[in-house]
Each structure stands twice: as C-alpha cells, then as structure tokens.
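Peer 1: predicted model follows, preceded by the sequence.
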Amino acid sequence: MVPLCSVKEALALFASELKEQREKEDANEQLTMGPEHELLKRREMEINKLRKDLENANMMLENSETTLRRKHQTVLNEFSSEIESLQKQKGKAEKDKNQLMLEIDNVLGQLDGAMKAKHSAETKLEGLDSQLSRLKCLTDDLQRQMNDLQNLKARLTAENFELVKANQEYEAQFITLSKAKSSLESEVDDLKRALDDASKVGHDCKLC
C-alpha cells in the first residue's frame, strides 16, 4: 500500500504543474489572440476538468484516510479487550494453580501420615509374628511332652500309684499351658484384627 503522505505529495506536485501550465497558457493567450483562441479555451476546459478530478481525488483520499484511522482504532480497541480478557484468564489460572498446589500438599501430607502409620503397624505385626512363632514352638514342645506323657501313662498304667500320680500332675501342667496358649492365641487374633483395621484406614487415606 502506498503511504498517504506520498499520494498527497504527488497530488500537490500535479496541482503545481497544472498551475504553472495555466500561467504559461495565459501568457501565450496575451500574445496570440488569433486562430489558437479556441484551442486555448478547450485546453482551459480540460484543465478545469482535471482540477475538479484532483479535488475529487483529494476528497476520496481524505475519506479513505478517515476510514483507515477508524479501522485502526477499532482494531486497537479489539486488541485491548483481548489482552484484558487474557490477563483475567491468566489471573484465574494462577489462582486455580495455587489452590491445586495446596490441595496436593494436603493430600501428600495425609499420604505421608498413612505411610508412617502403615510402617508402624507392619513393625508391630513383625513383632507379633515373632512372638507367635515362639509360642508355636513352645506349644509344639508341650504337645510333644504331652504325647510322651500319654505314652508313658499307657506303659505305666499297671505300675504303682506314685507313677499314676506323677502322670496326673503332668496332665494338669499341660492343661494349664494349653489355657495359656489359648489365651495368647486370642490376644494374637485381637492384635491381627486391630492391624487389619489400621491397614484399611491407611488404604482409605491413599484413596483420598
């Protein structure tokens, strides 16, 4: 697109040339009032037409310039509105991002607490498993002792009263140990249920 200032300069130069040409023709008209008079009149009419065309061109140029300025201002206003809207969206996105980061930190804190609780429960479970293993070994040993006593009882049934009495004492000891075993197994079952509940709580915290 040709700059408006260049078009104006060209039109001004063209008008100046027309003016000089008219002045020359007026001077010639003073010198020659003969057969060329009609030709000069026609030239004058042509010049007047060109001058009118020049004025129309200037008017169109001014109108075009005004229209372009209005369009330019409209585009600037639209850009300003878009920039303002983008800035608002950016602010909202930053706010949402900060809120999300807070929520993530909260969830991570809960997860960390759940993992610590799980680790503590697993440590307790390992200790309980170790105790249970020892109790099972003791129970197996007691069971073997009871079997030995029962075998001894079968062999010594016909023997004297003192041996029978000793066997009865062993049986009483076994009953006492069996009760202790049952009590310990009940405690172990209670601890396992408590551990299962703790594991479920930790799992629920992970899902949050």
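Peer 2: Okay, I see it. Numbers count the residues shown, from 1 in each chain.

Peer 1: switch to C-alpha atoms for all contacts and neighbour counts from now on
Peer 2: Will do.

Peer 1: what segments of the chain are helices?
Peer 2: Counting by DSSP state H, one finds helices in the chain at the ranges 4-31, 37-155, 161-207.

Peer 1: can I get the ones you listed in JSON lines with mean neighbour count?
Peer 2: Below are these laid out as JSON lines (neighbours: other CA atoms under 10 Å):
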{"stretch": "helix 4-31", "mean neighbour count": "13"}
{"stretch": "helix 37-155", "mean neighbour count": "13"}
{"stretch": "helix 161-207", "mean neighbour count": "14"}
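
Peer 1: skip the chain neighbours and tell me the closest residue to residue 8.
Peer 2: Nearest residue to residue 8 in three dimensions, chain neighbours excluded: residue 58, at 7.8 Å (CA to CA, 6 or more residues apart in numbering).

Peer 1: from residue 177, how far off is that neighbour?
Peer 2: 121 Å (CA to CA, to the nearest Å).

Peer 1: now swap in residue 207 and tell me
Peer 2: 45 Å.

Peer 1: could you do residue 15 as well?
Peer 2: 130 Å.

Peer 1: go on, residue 168?
Peer 2: Distance from residue 168 to residue 177, counting by CA to CA: 14 Å.

Peer 1: residue furthest from the geometric center of this structure?
Peer 2: In the chain, residue 34 marks the outermost C-alpha relative to the chain mean, sitting 94.1 Å out by CA atoms, centre = their mean.

Peer 1: alright, now check it against this:
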Amino acid sequence: ISELEEDLEQERQSRSKSDRTRSELQRELEELSERLDEQGGATAAQIELNKKREAEMAKLKRDLEENNMNHEMQIAALRKKHNDAVGELSDQLEQLQKLKAKTDKDKAQLLRDVEDAHANADAESRARQEFEKQSKLVEMQFAELQTKADEQVRMRKKYFSDHLIYFEKNSREENFENCRKKK
C-alpha cells in the first residue's frame, strides 16, 4: 500500500505538475493566439497597406514611365532642333567660307590691280618727268633757235637794208654817172 500511496502521491504530483504545465501551456497558447490574432489583424492591415502601396507604386511607375517617355520625346525634339540648327549653321559656315574665299580672291585681285596701278602711275610719272625734261630741252632749243632765227632775220634785214642802201647808192651813182655821161 505504501508503494501504492507513493505511486499515488507521485501520480498526484505528476498530475498536478502536468495540470500546471498544461495550464501554463494553455495560457501560452492563448497568449500566442491573441498575438496571432493581433498579428493576423496587423497582417491584414499590412496586406491592405501593401496593396495600397503597390497601387501607389504602380501609379508612380506609370507616371515615371510617362515622364520618361515625355522626356525622351522632348530630348528627341531637342536633338532634332539641335541637329537642324547645327545643319543650318554648317550651311551658313560653308556659305561664309565660300564668301570669304571669294572675298580673299577679289582682295588679292584688287591688290594686284592696285600694284599695277601704282606701277603704271610710277611709269607715267617717270614718263611725264622725262617728257617735261624733253619739253624743257625742246623749249630751250626752240628759244635758242628762235634767238638764232631772230638774229638771222635781223641780219637779213640788215643785209637787205645794207644791200638796198648799197643798191640805191650804186643806182644813184649809176644814174648820176649816166646823167653825167649824157650831159
């Protein structure tokens, strides 16, 4: 009996221990259930929040893609505008380079013409100086010849005058002689 009592006592202690453990486990289970319910509610709220966030993310992603497309279209338009402007500026530059080349060619021709004009002017100046020198020489020769001609005319007049005087004198003498002979 004592063994049975001991066994019974052990059985009671085991049962008491088992009841306590079971009640502790039950309490832990209830706490875990409460937490799980709380977590479940929180999880549902989290799921709703996540769905809202995913919807917002999807909207933001669409907005971002739309903005990216708009930016790409703007960039493409700006590139086209830039390329058109570069093309136009290239054409203008080419035209300006052609105009500059023509202007440089015309300038070089004008410089050659100016040099030729200076050379011609110098040649004409030298020719004019030579002409003036020759003209002065001719004028001097003319003056000298004029002086000689005047001298010749004077001498001729004198000669004719002297000759006339002589002739008249001779003629008078002859007439006088003739008159005397006649008498």
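Peer 2: Sure, I can see it. Worth saying up front: this structure is predicted, and the values here are computed from it rather than measured.

Peer 1: residues contacting residue 181 of structure 1?
Peer 2: Residues in contact with residue 181 of structure 1, defined by CA atoms under 8 Å, 6 or more residues apart in numbering, are 135, 139.

Peer 1: 6 Å - rerun?
Peer 2: By CA atoms under 6 Å, 6 or more residues apart in numbering, no residues touch residue 181 of structure 1.

Peer 1: what residue of structure 2 takes the place of it?
Peer 2: Matched across to structure 2, residue 181 of structure 1 finds no residue, judged by TM-score structural alignment.

Peer 1: for residue 144 of structure 1, see how far away residue 181 of structure 1 is.
Peer 2: Distance from residue 181 of structure 1 to residue 144 of structure 1, by CA to CA: 15 Å.

Peer 1: ok, now residue 207 of structure 1?
Peer 2: Remark: distance between residue 207 of structure 1 and residue 144 of structure 1 (CA to CA) = 49 Å.

Peer 1: what's the answer for residue 150 of structure 1, then?
Peer 2: Distance, residue 150 of structure 1 to residue 144 of structure 1, by CA to CA: 10 Å.

Peer 1: try residue 168 of structure 1
Peer 2: As judged by CA to CA, residue 168 of structure 1 and residue 144 of structure 1 stand 16 Å apart.

Peer 1: how close does the aligned partner of residue 114 of structure 2 in structure 1 sit to residue 188 of structure 1?
Peer 2: With TM-score structural alignment as the criterion, residue 114 of structure 2 lines up with residue 118 in structure 1. Going from residue 118 of structure 1 to residue 188 of structure 1 by CA to CA gives 18 Å.

Peer 1: before we move on, what about residue 173 of structure 1?
Peer 2: 22 Å.

Peer 1: also residue 98 of structure 1?
Peer 2: In this view, residue 98 of structure 1 and residue 188 of structure 1 are 48 Å apart by CA to CA.

Peer 1: same thing with residue 31 of structure 1?
Peer 2: Computed as CA to CA, the residue 31 of structure 1 to residue 188 of structure 1 distance reads 138 Å.

Peer 1: give me the aligned partner of residue 167 of structure 1 over in structure 2.
Peer 2: Aligned partner of residue 167 of structure 1 by TM-score structural alignment: none.

Peer 1: wait, residue 19 of structure 1
Peer 2: Matched by TM-score structural alignment, residue 19 of structure 1 corresponds to no residue in structure 2.

Peer 1: repeat for residue 144 of structure 1
Peer 2: Residue 144 of structure 1 maps onto residue 140 in structure 2, with residues paired by TM-score structural alignment.

Peer 1: how far is stretch 120-128 of structure 1 from where the chain is centred?
Peer 2: When C-alpha coordinates are averaged (CA atoms, centre = their mean, to the nearest Å), stretch 120-128 of structure 1 and its chain have centres 39 Å apart.

Peer 1: in structure 2, what sits opposite residue 75 of structure 1 in the alignment?
Peer 2: Under TM-score structural alignment, residue 75 of structure 1 pairs with residue 71 in structure 2.

Peer 1: please name the residues that touch its match.
Peer 2: Going by CA under 6 Å, 6+ apart, residue 71 of structure 2 touches no other residue.

Peer 1: residue 77 of structure 1 too?
Peer 2: Contacts for residue 77 of structure 1 (CA under 6 Å, 6+ apart) come out as none.

Peer 1: need the counterpart of residue 103 of structure 2 in structure 1.
Peer 2: Aligning on TM-score structural alignment places residue 103 of structure 2 opposite residue 107 in structure 1.

Peer 1: do the same with residue 81 of structure 2
Peer 2: Residue 81 of structure 2 maps onto residue 85 in structure 1, with residues paired by TM-score structural alignment.

Peer 1: quick one: contacts for its match?
Peer 2: Counting by CA under 6 Å, 6+ apart, residue 85 of structure 1 makes contact with nothing.

Peer 1: let's see 10 Å
Peer 2: By CA atoms under 10 Å, 6 or more residues apart in numbering, residue 85 of structure 1 lies in contact with 79, 91.
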